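**Q** quick one: sequence plus predicted model below, questions after.
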Amino acid sequence: MKKTAVILLAAVVFVVAALSGCAKDSGNSESKTSAESKKIKIVTTIFPEYDWVTQILGSKADQAEVTMLLDNGVDLHSYQPTTEDIAKVKSCDLFIYVGGESDEWVSKALKDSTNKKMKVINLLDVLGDSVKEEESKEGMMPEKEEEEDGSDEPEYDEHVWLSLKNAKVLTKAVAKEIEALDPENANTYGKNEAEYLRQLSALDEKYKKAVRRSAGKTLVVGDRFPFRYMVDDYGLEYYAAFAGCSAETEASFKTISFLAKKVDKLKLKNIATIEGSDRKIARTIIKNTGKKSQHIVTLDSMQSTTSEDVEKGKTYLGVMTANLGVLKKALQREE
């Protein structure tokens, strides 16, 4: 009888302990879920937007859940959102996107949003009148669709992030919205913004200095040219095979010949391309120059940046600093 009572007592103690453990685990789980639900959910389309957000968050990065939709190397012009991407946009607290022709899918996603308090930043809207129309330069391959439909409707150059001046304006807009979403840490975000703007301005001055010192003021690009905002900032000239938003990949002999003659006339030592290029057009241009000895340099437009690149430490400022070195080479002329 005593033995039975001891067994029963042990069983009761075991059950109570088990229930207590479950309650404790449940409490931890609920606490974790609550903490996650309090995080600001920020969704960005492209890498520069993502990096600006992380720079503003700084040490408070744990206060937000930040998503970069274009994280696998697909550029803005080819991107098609998945069902999961749309769901993230619909439920986030802050959505940041470029706002050009490539983002036509956004309007429906925002219309069906489940978070009616969502804040939205459209880069082109923020920049207003400083947004430029896509430019067709002498010698550049025309877009096939332009030839076919003859449309006069303007197409805006979406690559606004490639201007440090624009980056400063856009960073301020991003900081303002993050501070509004998390007023408790607004002071920290404000300090991070001020420091980041200082770094952007310092790099901008380096670009100005480099251009002033350069004998050459024109570059030739055997590729698409998404850097119009950059060259306009510093009064530079350029010639390219295609416009920045072009989907064309084959250049005519007329375009190749035109660009080769420009290289000869300008006595350029280097021809530029952009990241991801197979360099085929640039090499063909070189073959058609007089010296045939030019080198190929690569500018990074940050359209193919992946999440893996981010994990390895890639930043907007880092890329723009590297682009300055490439720009110097692209402007070099033979003595």
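**A** Nice, I can see it. Numbering: from 1, shown residues only.
**Q** switch to C-alpha atoms for all contacts and neighbour counts from now on
**A** Will do.
**Q** starting at the chain centroid, how far to the helix or strand where residue 24 lies?
**A** Secondary structure from DSSP states H and E places residue 24 in helix 2-38. Using Cα atoms, centre = their mean, to the nearest Å, the mean C-alpha position of helix 2-38 is found 49 Å from that of the whole chain.
**Q** list the buried residues of it.
**A** For helix 2-38, burial by neighbour count (16 or more other Cα atoms under 10 Å) applies to no residue.
**Q** immediately after that helix, which helix or strand?
**A** Next along from helix 2-38, by DSSP H and E: strand 40-44.
**Q** could you point out which element follows that next one?
**A** helix 47-57.
**Q** please enumerate the helices of the protein.
**A** Per DSSP state H, the chain carries helices over the ranges 2-38, 47-57, 83-91, 106-111, 123-127, 144-149, 164-181, 186-213, 228-233, 253-266, 280-287, 307-311, 316-331.
**Q** just checking, what packs against the second one?
**A** With contacts taken as 3 or more Cα pairs under 8 Å, 6 or more residues apart in numbering; DSSP states H and E, helix 47-57 sits against strand 64-68, helix 164-181, helix 186-213, helix 316-331.
**Q** dropping in the other structure now:
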Amino acid sequence: MPMPPSRRLALVTGASLVLLAGCGSSSDSGSDGNASQRPASSSLIPVVASTNVYGDIVEQIGGAKVDVTSVISDPDQDPHSYEANTQNQLALSKAKVVVENGGGYDDFIDRMLKSSNSSAEVINAVKVSGKTAPKGGELNEHVWYDFPTVRKIADNVAAALGKADPGSAAAFTKNAETFKAKLQPLETKETQIKKDHGGEAVAITEPVPLYMIDASGLVNKTPAEFSEAIEEGDDVSPKILQATLAQFTDKQVKALVYNEQTSGPQTEKAEAAAKAAGIPVVPVTETLPQGKDYLGWMTANVDALASALDK
């Protein structure tokens, strides 16, 4: 099922929405609307990515040929509560390529595209992944934690950029192949975790890292009612909270994988219970931490998971 509107990336709309004229192109656009500027050039392919995760992937493949605006780039910003601004709208109106997550995660992109009459090539990561909701369950839309999906996204980005700049198509394809080759060590590490720790139980606060957890052969023991409530911004019932905390006090799990970007009183109780029981906590985020690229970020995530399980 799509994520409830209260937890989706929200779009500020209204009759007063006016496109800002004369703004330069930007490489990132954070929640405050301020962007780091670089000279605009008609030779660059303007690209908008819903988050800096996809923005970085585009930059890895497009190199010096792209001008990327990442709508969400602040590592302290909860993507679920993000409010877009007029600068985002302007960037989308100029984009030749747009990369969105889809799956209800960043619906504001589609709404802004419609209002700007954009003709951009749109890459929807969830559609590219081919993933669907399990019977009776909800889709885990956090597909950037799934490396086979990221491989497909890289190919789609290269194709879209090649369409925008046919003369550079071969270079984009080559860059995508280089990027995908660098994903292989991450998949190898997941395979090693599965070999060493397959079947072991872990806990989560949200579904964000589940693709990485599944690929590593681990079992998520957290009550679904807990992680779903946290993701949707709802309160967890005392009974479910007690069952969640018991995972740690009874040492039913080997690690807690904790989404730092949506912490609150109930997730903090889970973190405190894990630490009190001597259970390692593995922090993860939904967007790139400051100074990290996608590959370095994911390498750190997989290494941290392996290290926690080895303790």
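**A** Thanks, I have it. Everything numeric here is computed off the predicted structure, so don't read it as measured data.
**Q** TM-score for the pair, please.
**A** Between these two chains, after superposing, the TM-score reads 0.75 (TM-score structural alignment, normalised by the length of the second structure); 269 aligned residues with a Cα RMSD of 3.1 Å.
**Q** before we move on, back to that, wait, which of the helices and strands packed on helix 47-57 of the first structure is closest to residue 116 of the first structure?
**A** helix 164-181 (13.8 Å; Cα to Cα).
**Q** TSV for the helices of the first structure, including distance to residue 298 of the first structure?
**A** Below are these laid out as TSV (distance: least, Cα to Cα, whole Å):
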stretch	distance to residue 298 of the first structure
helix 2-38	41
helix 47-57	18
helix 83-91	31
helix 106-111	31
helix 123-127	26
helix 144-149	26
helix 164-181	19
helix 186-213	17
helix 228-233	15
helix 253-266	16
helix 280-287	11
helix 307-311	17
helix 316-331	7
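**Q** identify the residue of the second structure aligned to residue 176 of the first structure.
**A** Applying TM-score structural alignment, one finds that residue 176 of the first structure aligns to residue 159 in the second structure.
**Q** before we move on, back to that, mean neighbour count, the helices of the first structure: which tops it?
**A** helix 47-57 (a mean of 22; mean count of other Cα atoms under 10 Å).
**Q** measure residue 251 of the second structure to residue 201 of the second structure for me?
**A** 10 Å (Cα to Cα, to the nearest Å).
**Q** alignment lookup: residue 299 of the first structure to the second structure.
**A** Checking TM-score structural alignment: residue 299 of the first structure goes with residue 283.
**Q** what's the angle from the helix holding residue 24 of the first structure to strand 64-68?
**A** Compare the direction of helix 2-38 of the first structure with that of strand 64-68 by axes from the mean of the first three to the mean of the last three Cα atoms, to 10 degrees and you get 60 degrees.
**Q** other SSEs contacting helix 2-38 of the first structure?
**A** Helix 2-38 of the first structure packs on no helix or strand, going by 3+ Cα pairs under 8 Å, 6+ apart.
**Q** check contacts around the aligned partner of residue 49 of the second structure in the first structure.
**A** By TM-score structural alignment, residue 49 of the second structure lines up with residue 44 in the first structure. Counting by Cα atoms under 8 Å, 6 or more residues apart in numbering, residue 44 of the first structure makes contact with 50, 66, 67, 68, 69, 95, 96, 97.
**Q** please apply the same query to residue 274 of the first structure.
**A** Counted by Cα under 8 Å, 6+ apart, residue 274 of the first structure has contacts 223, 224, 225, 298, 299, 300, 301.
**Q** please report the distance of residue 131 of the second structure from residue 70 of the second structure.
**A** Taking Cα to Cα, one finds residue 131 of the second structure at 24 Å from residue 70 of the second structure.
**Q** between the two, which one's more packed in?
**A** residue 70 (27 against 15; other Cα atoms under 10 Å).
**Q** surely the more buried one meets residue 51?
**A** Yes - at 5.2 Å, residue 70 of the second structure counts as touching residue 51 under the criterion of Cα atoms under 8 Å.
**Q** so what corresponds to residue 114 of the second structure in the first structure?
**A** Using TM-score structural alignment, residue 114 of the second structure lines up with residue 111 in the first structure.
**Q** from residue 284 of the first structure, how far off is that match?
**A** Taken as Cα to Cα, the span from residue 111 of the first structure to residue 284 of the first structure is 48 Å.
**Q** check residue 193 of the first structure too.
**A** Counting by Cα to Cα, the gap between residue 193 of the first structure and residue 284 of the first structure amounts to 45 Å.
**Q** also residue 88 of the first structure?
**A** 44 Å.
**Q** check contacts around residue 324 of the first structure.
**A** residue 207.
**Q** what about it, distance to residue 209 of the first structure?
**A** 11 Å.
**Q** ok, residue 228 of the first structure next?
**A** From residue 228 of the first structure to residue 209 of the first structure the distance is 19 Å (Cα to Cα).
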